[in-house]
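Asker: show me the folded form of this:
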Amino acid sequence: MAIPFTTEPYAYRAELYAFVPDPIVSLRPVLDEDPGLPETWWKEMLAALDVLADVPPSTGREAVREEYLRRVIPEFTGHQVEDIVWTTAHGDLHYGNVTRGPHILDWEGWGRAPYGYDAATLYVCALLTPKAAARIRTELSPVLDRPEARTGLLTVCAQVLQAQDRVDFYAELAGPVREHLAHL
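Answerer: So this is what the prediction gives:
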């Protein structure tokens, strides 16, 4: 269903492909409290991440550019980038883009990204709530514990630190991200 809207001198068009009745997990990309998601939610999310990662990243779409991550990771995290394992990712998988279904919303940024990028985004966006972050780290361990996920995690951390002066919730995450980086 296409929904046109015009306000001079601009015209907008929104397309609704499917209505998802489930509420989103958070009104913000970051968690301010533990959302209490059941184990089945995490199993379904891991299965979805596995399916997405198996989509060949040969479409030409990029969620994260290699030149970008090779520059910002050393600059903002002090870590070096080794070999990168590329997979297909949602590219903006935070708690405002997932429902309690779970359904993954807002796909305009999907494309090639380092392995583990989406799981790392969910984890980093939970760092303001240590109890929830610990659970999420455990639930996403099948992805995050793989050595090739390190670049995805470093990319997300670098993005937070790079944008902390422009985006309020990244400013809130900057301290916990620095603390996390100190333990890597």
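Asker: going by C-alpha atoms from here, please, whenever you check contacts or count neighbours.
Answerer: OK.
Asker: so what's Gly116 closest to, chain neighbours aside?
Answerer: Once flanking residues are discounted, Gly116 sits nearest to Ala149: 4.6 Å by C-alpha to C-alpha, 6 or more residues apart in numbering.
Asker: where does Arg13 land in three-state SS?
Answerer: strand (DSSP: H, G, I helix; E, B strand; the rest coil).
Asker: from Val177, how far out is the residue found closest to it once you drop the neighbours it is linked to in the chain?
Answerer: In space, and not counting its chain neighbours, Arg13 is closest to Pro4: 4.6 Å by C-alpha to C-alpha, 6+ apart. Relative to Val177, Pro4 is positioned 41 Å away (C-alpha to C-alpha, to the nearest Å).
Asker: the structure of the following sequence is requested for comparison with the preceding one:
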Amino acid sequence: MTSPPVAKSPVLHPRHHLADLPDSWWQSLHQALAHLARVRTDRQAVREQYIRRRVPEFTGVTPGGITWATAHGDLHWANLTGPQLTLLDWESWEAAPLGYDVAHLYLHSLPVPDVAERVRKEFARVLDSPAGRIGELTACTEILQAAPRVPFYAELAGGVRQHLSRL
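Answerer: Below is the predicted model:
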């Protein structure tokens, strides 16, 4: 690696400074995720049964058809380096609903609104699509379900609930 992780924690905090991530970093992230999405795998990061059962329970939304793509599976700020992009921690790469990775990155950015807005803007084409919305609802569900057990998810839960109310 030539660059350190963007953050020491999966959740971005106001003390983390992302001004040094150039536009080329964001372009590289787009390219890396697009290449990854096309890799074929039989592994699954999230099972369809989980999505069908838990997403309505935690979000109140019943998902329709699911578009699957290969995902990193653990995309957050401690698994991304900068200013040169490298994706770290690959043991979770598997098929997931479209938008799952960028939804996780967005949700882990909520404590820093300008960065969350940048993630949302960068990946609006995916996140604002019907297929991407299922990936986003799945990521929200996972965070809310894990919040009682995982401190950094507990920290995100309020922001995730507010985000769900806007969806």
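Asker: state whether the residue nearest to Arg13 of structure 1 is indeed within a strand.
Answerer: Yes: looking at Pro4 of structure 1 with three-state DSSP, it is inside a strand.
Asker: what's it in contact with, if anything?
Answerer: Pro4 of structure 1 is in contact with Ala11, Tyr12, Arg13, Ala14, counting by C-alpha atoms under 8 Å, 6 or more residues apart in numbering.
Asker: can you tell me which of these lies nearest to Glu82 of structure 1?
Answerer: Among the contacts of Pro4 of structure 1, Ala14 lies closest to Glu82 of structure 1 (C-alpha to C-alpha), at 40.5 Å.
Asker: nearest residue to that closest one other than its sequence neighbours?
Answerer: Ala14 of structure 1's closest residue in space is Ile3 (C-alpha to C-alpha, 6+ apart), at 5.2 Å.
Asker: got it, and Gly135 of structure 2?
Answerer: Tyr100 is the one closest to Gly135 of structure 2 (C-alpha to C-alpha, 6+ apart), at 4.2 Å.
Asker: can you tell me what that neighbour aligns to in structure 1?
Answerer: Taking TM-score structural alignment, Tyr100 of structure 2 has Tyr117 as its aligned residue in structure 1.
Asker: and Glu91 of structure 2, how many neighbours does it have?
Answerer: For Glu91 of structure 2, the number of neighbouring residues by other C-alpha atoms under 10 Å comes to 9.
Asker: cool, the one 3 residues further on as well?
Answerer: As a burial measure, Glu94 of structure 2 scores 23 neighbours (other C-alpha under 10 Å).
Asker: what does Arg118 of structure 2 give?
Answerer: 14.
Asker: same question for Ala19 of structure 2.
Answerer: Using other C-alpha under 10 Å, Ala19 of structure 2 has 8 neighbouring residues.
Asker: and if you look at Arg166 of structure 1?
Answerer: 10.
Asker: what does it align to in structure 2?
Answerer: When structure 2 is aligned by TM-score structural alignment, Arg166 of structure 1 is paired with Arg149.
Asker: element containing its match?
Answerer: Under the criterion DSSP states H and E, no helix or strand holds Arg149 of structure 2.
Asker: so how far is His30 of structure 2 from it?
Answerer: 32 Å.
Asker: my guess is the residue nearest to Ala14 of structure 1 contacts Ala11, does it?
Answerer: No: judged on C-alpha atoms under 8 Å, Ile3 of structure 1 makes no contact with Ala11 at a distance of 10.8 Å.
Asker: in contact with Arg166 of structure 1, which residues?
Answerer: Counting by C-alpha under 8 Å, 6+ apart, Arg166 of structure 1 has no contacts.
Asker: residue contacts, the residue nearest the centre of structure 2?
Answerer: Using C-alpha atoms, centre = their mean, the residue of structure 2 that lies closest to the mean C-alpha position is His104, 1.7 Å off. When contacts are counted by C-alpha under 8 Å, 6+ apart, His104 of structure 2 touches Asp74, Leu75, His76, Glu136, Ala139, Cys140.
Asker: let's see that with 7 Å instead.
Answerer: By C-alpha atoms under 7 Å, 6 or more residues apart in numbering, His104 of structure 2 lies in contact with Leu75, His76, Ala139.
Asker: trace Leu31 of structure 1 over to structure 2, please.
Answerer: Match for Leu31 of structure 1 (TM-score structural alignment): Leu12.
Asker: is it true that that match touches Ala78?
Answerer: No: counting by C-alpha atoms under 7 Å, Leu12 of structure 2 stays clear of Ala78, with 8.6 Å between them.
Asker: quick one: which of the two has more around it?
Answerer: Neighbour count, other C-alpha under 10 Å: between Leu12 of structure 2 and Ala78, Leu12 has more, with 26 against 19.
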